[in-house]
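A.B. asks: quick one, what's the 3D model for this:
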Amino acid sequence: MLESLAANLLNRYIGAYIENIDPEKLSIAAWKGEVSLTKVKLSKSALDKLDLPVEVTFGYLENLLLKIPWTNLGSSPVQLKIDSLFLVAKPKVEQEYDEDKEVEQEFRKKQKLLADFEQKKENLRKEKEAQPTDNDRDQPGGISLISKIINNIQVQICNVHIRYEDCSSLSEECVSAGITLENLSLRTTDSNWQEKFIDSIPAITYKLLTLDNFSLYMNNKALSVSTADADGFAESMKCMIASEKSQYCFESRKRVHYNWHGRPKRANTEGLGARIGATFFFGASQVEHEGPPGPEAAPAGLQATASASPHHHRGYVPYPPPSFH
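C.D. replies: Presented below is the predicted three-dimensional model:
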């Protein structure tokens, strides 16, 4: 039952963003426990759900790998890896109003909403059937199989570049803006932030989110990269991703660790208690401190969260962190 549910979810979510996906092959791959997509194009409608005045010019995914250890779900994590995801968007071109086309688009939207609703109902039914019975659960203090999967899933996303280009001016230059990310990973850990598989209900769940070289940029004298072929496009987009070797006029942040730990929401608890800590490695123009860290080094009302050394700068974040709703 879990295999069937996974296949349906993959077809629904992956198929909506990637061109020329064979649902049958995707389902077979899900049943085998390893879904691998290599050098695929993103759908032109990948951003339609955001309802923005932009359209996809070119989208490319180098590799997607999903590993589902069906025979060891109780002791091994599900792994999702995405590598080299590139997308370029442009402003939607103004077109003459066509009433018939508008009516047809509205009709298709309503059909899609109805289909999505029916699919959600079907997924809920299958999820309910997949819920383990009392005999399927672990011994007292344990958790269900589905909870284990959710609690221990591992995610790694590398080399992401989302770019917006406006080349509507008469010159050959474009106005461009973008977001790049070299690496993002999410792991389940113990209280010492060491990676660990959770096989029982913990008082506190620990997740370690690592974010490397996240950057924003804007350029009013750029050249379009969406005119290249697939290989050339991928190479151009990857070259613009910030890394440790990149050179900047001003570098504000190199590496960020977000350490999250919160108490699972249960019937006998009130709400979700969570606390977020952050470790920052800053560049220039931040508080400097040499020698062993000490509480006297922190400004009033702030708690230091980064270890200091002669070669590192020290950052501070408000403590306790603001609540999130």
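A.B. asks: rest of the way, CA atoms for contacts and neighbours
C.D. replies: Will do.
A.B. asks: got the contact list for L208?
C.D. replies: When contacts are counted by Cα atoms under 8 Å, 6 or more residues apart in numbering, L208 touches S185, L186, R187, T188, T189, W193, H257, Y258, N259, W260.
A.B. asks: which among the residues you listed end up buried?
C.D. replies: S185, L186, R187, T188, T189, H257, Y258, N259, W260 (16 or more other Cα atoms under 10 Å).
A.B. asks: can I get the residues you listed in JSON lines with distance to L10 and secondary structure?
C.D. replies: Converted to JSON lines, the buried ones among the contacts of L208 look like this (distance: Cα to Cα, whole Å; DSSP: H, G, I helix; E, B strand; the rest coil):
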{"residue": "S185", "distance to L10": "21", "secondary structure": "strand"}
{"residue": "L186", "distance to L10": "20", "secondary structure": "strand"}
{"residue": "R187", "distance to L10": "22", "secondary structure": "strand"}
{"residue": "T188", "distance to L10": "23", "secondary structure": "strand"}
{"residue": "T189", "distance to L10": "27", "secondary structure": "strand"}
{"residue": "H257", "distance to L10": "30", "secondary structure": "strand"}
{"residue": "Y258", "distance to L10": "28", "secondary structure": "strand"}
{"residue": "N259", "distance to L10": "29", "secondary structure": "strand"}
{"residue": "W260", "distance to L10": "28", "secondary structure": "strand"}
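A.B. asks: alongside the first, I'd like the structure of this one:
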Amino acid sequence: MLEDQVAYLLQRYLGNYVRGLNKEALKISVWQGDVELTNMQLKPEALNALKLPVKVKAGFLGSVKIKVPWSRLGQDPVIVYLDRIFLLAEPATEVEGHSEDGIQEVKKTRVREMEMKLLERMQRTKTEMNNSWLGSLVSTIIGNLKLSISNIHIRYEDIESNPGHPFAAGVSLEKLSAVTVDDDGKETFITGGALDRIQKFVELNQLAVYLDCDISPWYLDKPWEDLHPSEWDKVFRFGTKNGKPAEGLTKKHGYILQPVSGYARYTKLRENDLADSHEPLQKASVYLDDVTLCLSKNGYRDILKLIDNFAAFNQRLKYAHYRPRVSVKTDPSSWWKYAFNSISDQLKKGR
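C.D. replies: Sure, this is the predicted structure:
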């Protein structure tokens, strides 16, 4: 039963965000205890539905590995590996509108109703699970989960915010890992009442943030969806582990945060431990080596332009339900109506 639930959840959530998910192969691998999914492309439309000021141009998930020790579940940890997460984003310039009035308020009402139902359902489920063997098992799995994420590169390219001065910003990370530890900092496995007091050790390798000014966007001679996995590596590896610029794609990064490594420790205490103590219920300590920050004059200029562009997008989004779906030349009167309704809303809010 638990195997079916795991397979269902993976299909449901991964299927919404990636292409190339083989449901039957996934179900078989879950039952065997070793789930391995490789070379999946992210669906841009899945994230674009969030109405963010940026949209996904291309994305790639190289490898997902999940090791589930079914025969010793509750005694050995579940291990999750993610490798080669590459994401390319760009400004979201179009805001889709709807002609019917009041649709925004209807959406808000529906969201509030769904939130209330979801909270009630979660509360009932939490109460039932806390009193069941399954709830105890799930808590044990989550409390001892081992996570390893490697080779992440998220890049944002912008040719619109500051016309004539295209720029690109990105975050890269070689590795991030997290394990459960004891009071001495050694990896351990906890069960029972010990789950009320969890300690996690997180290791960070080569985290970097860059901003490349006056640089052209990456140009490829084929569509992103046609790239071979090795070609995704060639393009995105620069900025992660031992990367070099792919020929004809980019130059050396201008780092805001030079590649930095470190570690962190997270502790959650039992509520009973706080009776005679002034310690916080949750505490996190972060230690970084050789932190170097730098921002050029041109970088500061581009950041200000980016903020202005995001603010303009959010302003348009407020009145998207009035926005016509035709061009100004096709139907000028509908755009005058759009302007009138938007200004009227502003005046009503002002009063």
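A.B. asks: that older thread, mind putting the buried ones among the contacts of L208 of the first structure into JSON lines with distance to M218 of the first structure?
C.D. replies: What follows is these, written out as JSON lines (distance: Cα to Cα, whole Å):
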{"residue": "S185", "distance to M218 of the first structure": "26"}
{"residue": "L186", "distance to M218 of the first structure": "28"}
{"residue": "R187", "distance to M218 of the first structure": "32"}
{"residue": "T188", "distance to M218 of the first structure": "35"}
{"residue": "T189", "distance to M218 of the first structure": "37"}
{"residue": "H257", "distance to M218 of the first structure": "25"}
{"residue": "Y258", "distance to M218 of the first structure": "26"}
{"residue": "N259", "distance to M218 of the first structure": "30"}
{"residue": "W260", "distance to M218 of the first structure": "31"}
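A.B. asks: list just the nearest of these to E235 of the first structure.
C.D. replies: S185 (22.9 Å; Cα to Cα).
A.B. asks: longest helix in the second structure, by residue count?
C.D. replies: Using DSSP state H to define each element, the second structure has its longest helix at helix 103-130.
A.B. asks: please name every helix or strand in contact with that one.
C.D. replies: The elements that helix 103-130 of the second structure packs onto, with contact taken as 3 or more Cα pairs under 8 Å, 6 or more residues apart in numbering; DSSP states H and E, are helix 133-143.
A.B. asks: next helix or strand past the helix it packs on?
C.D. replies: Downstream of helix 133-143 of the second structure, the first helix or strand assigned by DSSP states H and E is strand 146-158.
A.B. asks: distance between stretch 5-13 of the second structure and the chain's centre?
C.D. replies: 19 Å (Cα atoms, centre = their mean, to the nearest Å).
A.B. asks: quick check: buried residues in the longest helix of the second structure?
C.D. replies: For helix 103-130 of the second structure, by 16+ other Cα under 10 Å, it's M129.
A.B. asks: which member of the contacts of L208 of the first structure is positioned nearest D166 of the first structure?
C.D. replies: S185 (31.8 Å).
A.B. asks: what lines up against the closest one once you look at the second structure?
C.D. replies: With the correspondence set by TM-score structural alignment, S185 of the first structure lines up against S177 in the second structure.
A.B. asks: cool, K207 of the first structure as well?
C.D. replies: Mapped onto the second structure by TM-score structural alignment, K207 of the first structure lines up with K200.
A.B. asks: what's around its match, how many residues?
C.D. replies: Here the number of neighbours of K200 of the second structure (other Cα atoms under 10 Å) works out to 23.
A.B. asks: give the contact list for it.
C.D. replies: A178, V179, T180, V181, R265, Y266, T267.
A.B. asks: what's the one helix or strand K337 of the second structure maps to packed up against?
C.D. replies: K337 of the second structure belongs to helix 332-350 when assigned by DSSP H and E. Counting contacts by 3+ Cα pairs under 8 Å, 6+ apart, helix 332-350 of the second structure is packed against no other helix or strand.
A.B. asks: now that helix: how far from the chain's centre is it?
C.D. replies: Per Cα atoms, centre = their mean, the centroid offset for helix 332-350 of the second structure relative to its chain is 35 Å.
A.B. asks: ok, now stretch 88-99 of the second structure?
C.D. replies: The answer for stretch 88-99 of the second structure is 19 Å, by Cα atoms, centre = their mean.
A.B. asks: list the buried residues of it.
C.D. replies: So for stretch 88-99 of the second structure, counting by 16+ other Cα under 10 Å, buried means L88, A89, E90, P91, A92, V95, G97.
A.B. asks: including secondary structure, could these go into TSV?
C.D. replies: Formatted as TSV, the buried residues of stretch 88-99 of the second structure follow (DSSP: H, G, I helix; E, B strand; the rest coil):
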residue	secondary structure
L88	strand
A89	strand
E90	strand
P91	strand
A92	coil
V95	coil
G97	coil
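A.B. asks: could you identify the pair within those that is furthest apart?
C.D. replies: Greatest spacing in the buried residues of stretch 88-99 of the second structure, by Cα to Cα: L88 and G97 (25.4 Å).
A.B. asks: buried ones in the helix holding K337 of the second structure?
C.D. replies: Buried, per 16+ other Cα under 10 Å, within helix 332-350 of the second structure: S334, W335, Y338, N341, S342.
A.B. asks: residues contacting H261 of the first structure?
C.D. replies: I204, T205, Y206, K207, A274, R275, I276.
A.B. asks: please name the nearest non-neighbouring residue to the fourth one.
C.D. replies: Nearest residue to K207 of the first structure in three dimensions, chain neighbours excluded: T188, at 4.7 Å (Cα to Cα, 6 or more residues apart in numbering).
A.B. asks: then the third one?
C.D. replies: Take Y206 of the first structure and drop its neighbours on the chain: the residue closest to it by Cα to Cα, 6+ apart is H261, 4.3 Å away.
A.B. asks: quickly find the element holding the one you found.
C.D. replies: strand 253-262.
A.B. asks: K318 of the second structure and A311 of the second structure, how far apart?
C.D. replies: 11 Å (Cα to Cα, to the nearest Å).
A.B. asks: ok, H253 of the second structure next?
C.D. replies: Note on H253 of the second structure: its distance to A311 of the second structure, by Cα to Cα, is 27 Å.
A.B. asks: which of those two has more neighbours?
C.D. replies: When H253 of the second structure and A311 are compared for neighbours, H253 comes out ahead with 18 against 13, by other Cα under 10 Å.
A.B. asks: all the strands of the stretch 1-150 of the first structure, in order from the start?
C.D. replies: With DSSP state E, counting those that start in this stretch as the criterion, the stretch 1-150 of the first structure has strands at 34-41, 54-67, 79-91.
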